[in-house]
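Engineer: My questions concern the predicted model and sequence given below.
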Amino acid sequence: MRLSTRLQLSFMMFLEFFTWGAWFVTLGTFVLHNLKGTSDGDISTAFLTQSYGAVIAPFIVGILADRFFSAQIMLGVIHLVGAVLLWCCGSTTEFGAFFPLVLTYMVLYMPTLALVNAISFRQMSDPSKDFSLIRVFGTLGWIVAGNIIGYLGWEQSNMLQLTFKMAAISSLALGLYSFSLPKTPPLKKGSKIDVREILGLDAIGMLKDKSYLIFFISSILISIPLAFYYNFTNPFLNEIHMKAAAGTQSLGQVSEVLFMLIIPFLFRRLGVKWMLAIGMAAWGVRYFLFAHGDIDAKLWMLIIGLLLHGVCYDFFFVTGQIFTDRKAGEKFKSSAQGFVTLATYGVGMLIGFLISGPIVGHFKTGPDTHDWQSIWMIPAAIAVTVLLFFMIAFKDKDKTQTKVINY
């Protein structure tokens, strides 16, 4: 790959995830403190838009980008429209006006995650070596966004509407920049639209394999406690008065980068079952640390809980992608990845978003206080239960080592 192309794609990834991280991390705190008359349940409702977007995204990409329009053109148009929607989100003061705007935005944004990947892959001769070096700039974009919010003190000064304005400017820049990206025309132009293929349902036959069925069920179930993290970590840290909470949360993305680099080495030594198990166990440990940590003597517990994000996410989800790739075979690789993404970000997190709000609301102890110890022990218990189910039921008969992908 030419250096100029590598730099183009890296900057694209940076802006893509900077735009998302600029407002998504602090969304829960924004809903509670910047919109009138909101409750913990409204936080869950706002985050549900991600799951709705994840369900609809395959149709937008599978029908439009694969068959009618070049990926870079679609990416540009979506982000230009997204810039307007984000700016409007930051100007609202009522949840009734905010929700349809953020819902429309997420339905448009979630497909761009597939579009930036498609644009990148089409320029690479060996994605297994090149992609991680491009994708890491997306994580850096998320980290930079969180640290800007923390440095400027927007959480403490109740100025989180500015996160949407910052994201809108970033989205506008990416929208205009996208038209200069390498041309990525549709590969299936003129082909028949197949809904089963678009949703990844062609890979449903993989569930006949018992080991993959157990993994698939575990993926859905472990995504439920994951929703608690996305929904309420930032409101939790701000409620206990952690300074620069969004910036501190970016430690999770730092660890994500580090653990991505060592996954290939650990994978060879531990294998699928133990990699997945360690990832699930980390969720339980993280929530236990959140439940018992504070910003004084036990601050270390919160920091370790945040740093465990790399283990929680990479060990389970990245390992799961590798496992899915191995089980699918050449014919259903794309469908299989779409299928498991629909199950986790669509079904699993949808359930998590629906139940987390009422649970947090149940443990509300005052106008701006909660019994966070009781709250965090619930997703911890869910994660441990899923881990036990997985350890007992998962028996991968295929003992051969999978090809390790350098993520």
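Structural biologist: Ah, there it is.

Engineer: Only C-alpha atoms from now on, for both contacts and neighbour counts.
Structural biologist: Will do.

Engineer: which residues touch residue 154?
Structural biologist: When contacts are counted by CA atoms under 8 Å, 6 or more residues apart in numbering, residue 154 touches 160, 162.

Engineer: tally of neighbours for residue 373?
Structural biologist: When neighbours are defined as other CA atoms under 10 Å, residue 373 has 16 of them.

Engineer: what helix or strand is it on?
Structural biologist: Residue 373 belongs to helix 372-393 when assigned by DSSP states H and E.

Engineer: Now do the strands for the stretch 1-150 of the chain: every range, in order, please.
Structural biologist: Counting by DSSP state E, counting those that start in this stretch, one finds no strands in the stretch 1-150 of the chain.

Engineer: Below is structure B, check it against A:
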Amino acid sequence: MNLKVRLALLNYLEFAVWGAYLTCVGVYLTKIGMASMIGYFFMIQGIVSIFMPAIMGIIADRWVPAQRLLGLCHLMAGLFMLAAAWYGYTEGNNSEFAVLFSLYSISMAFYMPTLALTNSVAYSALVKAGMDTVKDFPPIRVFGTIGFICAMWFVDITGFMSNHNQFVTSGVLSLLLFLYTFTLPACPIARDGDKQSFVDAFGLKAFSLFRHKDMAIFFIFSALLGVCLQITNGFATPYIESFKSMTEYVDTFGVQHANILYSLSQVSETCCILLIPFFMKRFGIKNVMLIAMFAWVFRFGLLGAGNPGNGVWLFIASMIIYGVAFDFFNISGSLFVDKTTDASIRSSAQGLFMMMTNGVGATVGALIAQAVVTLHTSSEGVEWKTCWYIFAAYALTVGVLFALVFRPNKDKLNK
């Protein structure tokens, strides 16, 4: 089989595992009486993202080939996800938070490192085949987003998004990927001279960048913006599903297929990647990052203003805007780090950027979102509109402060 096709299938399965539950686990938790715990299930993804990828990276560098470690991680992630599904199936509405959360957390601890390991396997195979990673990897990576969308659609159409079968779907896909890794090209273990120290692997050298004002400000705002990501991942589909209680919306497409509606966000994400080179050249890094920040304002505001009936176009607009909000900061931010850091700590700096957004920011974001939703929950339900407008106000505040405070070194950006 063609190498690119094999790697595309790898990315498809990798993200399908995630897409099976990421956007709809909140719906399932609400159904079994754990609505107040949704934030914790998203918080754990951020926590394990702070240290598990680095630990697995060290193991892959020193002892176990990346493709083998990728398979072993998926084996463990899949088994624990299936265990969570079995527990949810046997206990139903009597499921205890501590047990379900523990099984889910262990699965997350093994899954989150596979995002980086999948990239490592792909880069290694492409370089070994004499291909250009910059040119050849992005089209391969797109199949990851396609896999995520397909998994979302599958659990929606089958009705799995409101029960434990979303975990079954994810677990089975993880086990399939475990078997598939035996067909992947072998990745070399680093020679003694190439092995990273523990300090390097954990990106600790990059923390010296906080001594520089512009970099310190950038990383702080990276965490503040990372807060936004888990807000919609955790609460958008439960919010849309909540319209089922209103007679005028119960039969609308958005309510019946909330996950399919939400998947427009991932479709937009795929398309917006192609717009970044034009916007970067036309407006510059800072302005592109500002566009992303204010896109989050509209993302949240439109969710608050819309409904699945005659206001569904506002929901659709919010989903489309998500691509700008997510891609424009993540990719332009990564480029900013690349252009403003010394080559000796560039990889560590990229790791720090991911730690601040997907680790610290995502963890805090999950907790803040849960606190806001809980605060505005009463016996009559959740005051969702108020919650979304609070989130929009938060994003607006971050964007305005970023515009006023962040002053990047133009000489470095133009080098």
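Structural biologist: Sure, I can see it. Just so you know, these numbers come straight off a predicted model, no measurement behind them.

Engineer: Superpose the two chains and report the TM-score.
Structural biologist: Once superposed, chain against chain, the TM-score is 0.92 (TM-score structural alignment, normalised by the length of the first structure); 394 aligned residues with a CA RMSD of 1.8 Å.

Engineer: before we move on, back to that, what range in the second structure matches the helix holding residue 373 of the first structure?
Structural biologist: Mapped onto the second structure using TM-score structural alignment, helix 372-393 of the first structure spans residues 384-405.

Engineer: Show me what residue 11 of the first structure aligns to in the second structure.
Structural biologist: Aligning on TM-score structural alignment places residue 11 of the first structure opposite residue 9 in the second structure.

Engineer: do the same with residue 161 of the first structure
Structural biologist: Using TM-score structural alignment, residue 161 of the first structure pairs with residue 164 in the second structure.

Engineer: and the nearest residue to that match once chain neighbours are set aside, how many residues sit next to it?
Structural biologist: Nearest non-adjacent residue to residue 164 of the second structure, counting by CA to CA, 6 or more residues apart in numbering: residue 85, 5.1 Å away. Using other CA under 10 Å, residue 85 of the second structure has 24 neighbouring residues.

Engineer: List the contacts of residue 85 of the second structure.
Structural biologist: Counted by CA under 8 Å, 6+ apart, residue 85 of the second structure has contacts 164-168.

Engineer: Map it onto the first structure.
Structural biologist: In the first structure, residue 85 of the second structure lands on residue 90 (TM-score structural alignment).

Engineer: isn't the match of residue 11 of the first structure right up against residue 143?
Structural biologist: Yes: counting by CA atoms under 8 Å, residue 9 of the second structure does reach residue 143; the two are 7.3 Å apart.

Engineer: Between these two, which has more neighbouring residues?
Structural biologist: Neighbour count, other CA under 10 Å: between residue 9 of the second structure and residue 143, residue 143 has more, with 23 against 18.

Engineer: Could you identify the residue of the first structure that aligns with that one?
Structural biologist: Residue 143 of the second structure maps onto residue 137 in the first structure, by TM-score structural alignment.

Engineer: wait, what's in contact with the closest residue in space to its match that isn't next to it in sequence?
Structural biologist: Residue nearest to residue 137 of the first structure in three dimensions, not counting chain neighbours: residue 14, with 5.0 Å by CA to CA, 6+ apart. By CA under 8 Å, 6+ apart, the residues touching residue 14 of the first structure are 137-142.

Engineer: In the second structure, which of those still touch?
Structural biologist: Of these, the contacts whose aligned counterparts also meet in the second structure (both residues aligned by TM-score structural alignment, their matches' CA atoms under 8 Å) are 137-142.

Engineer: Neighbour-wise, give me the winner out of those residues.
Structural biologist: residue 142 (27 neighbours).

Engineer: Quick check, it in contact with residue 22.
Structural biologist: Yes: counting by CA under 8 Å, residue 142 of the first structure touches residue 22, with 7.1 Å between them.

Engineer: Show me whatever sits in contact with both of these two.
Structural biologist: Residues touching both residue 142 of the first structure and residue 22 by CA under 8 Å, 6+ apart: none at all.

Engineer: Surely residue 16 of the first structure and residue 136 touch.
Structural biologist: No: in this structure, residue 16 of the first structure is not within contact of residue 136 by CA under 8 Å, at 11.7 Å.

Engineer: what about these two, which has more around it?
Structural biologist: Looking at residue 16 of the first structure and residue 136 with other CA under 10 Å, you find the greater number of neighbours at residue 16, namely 27 against 18.
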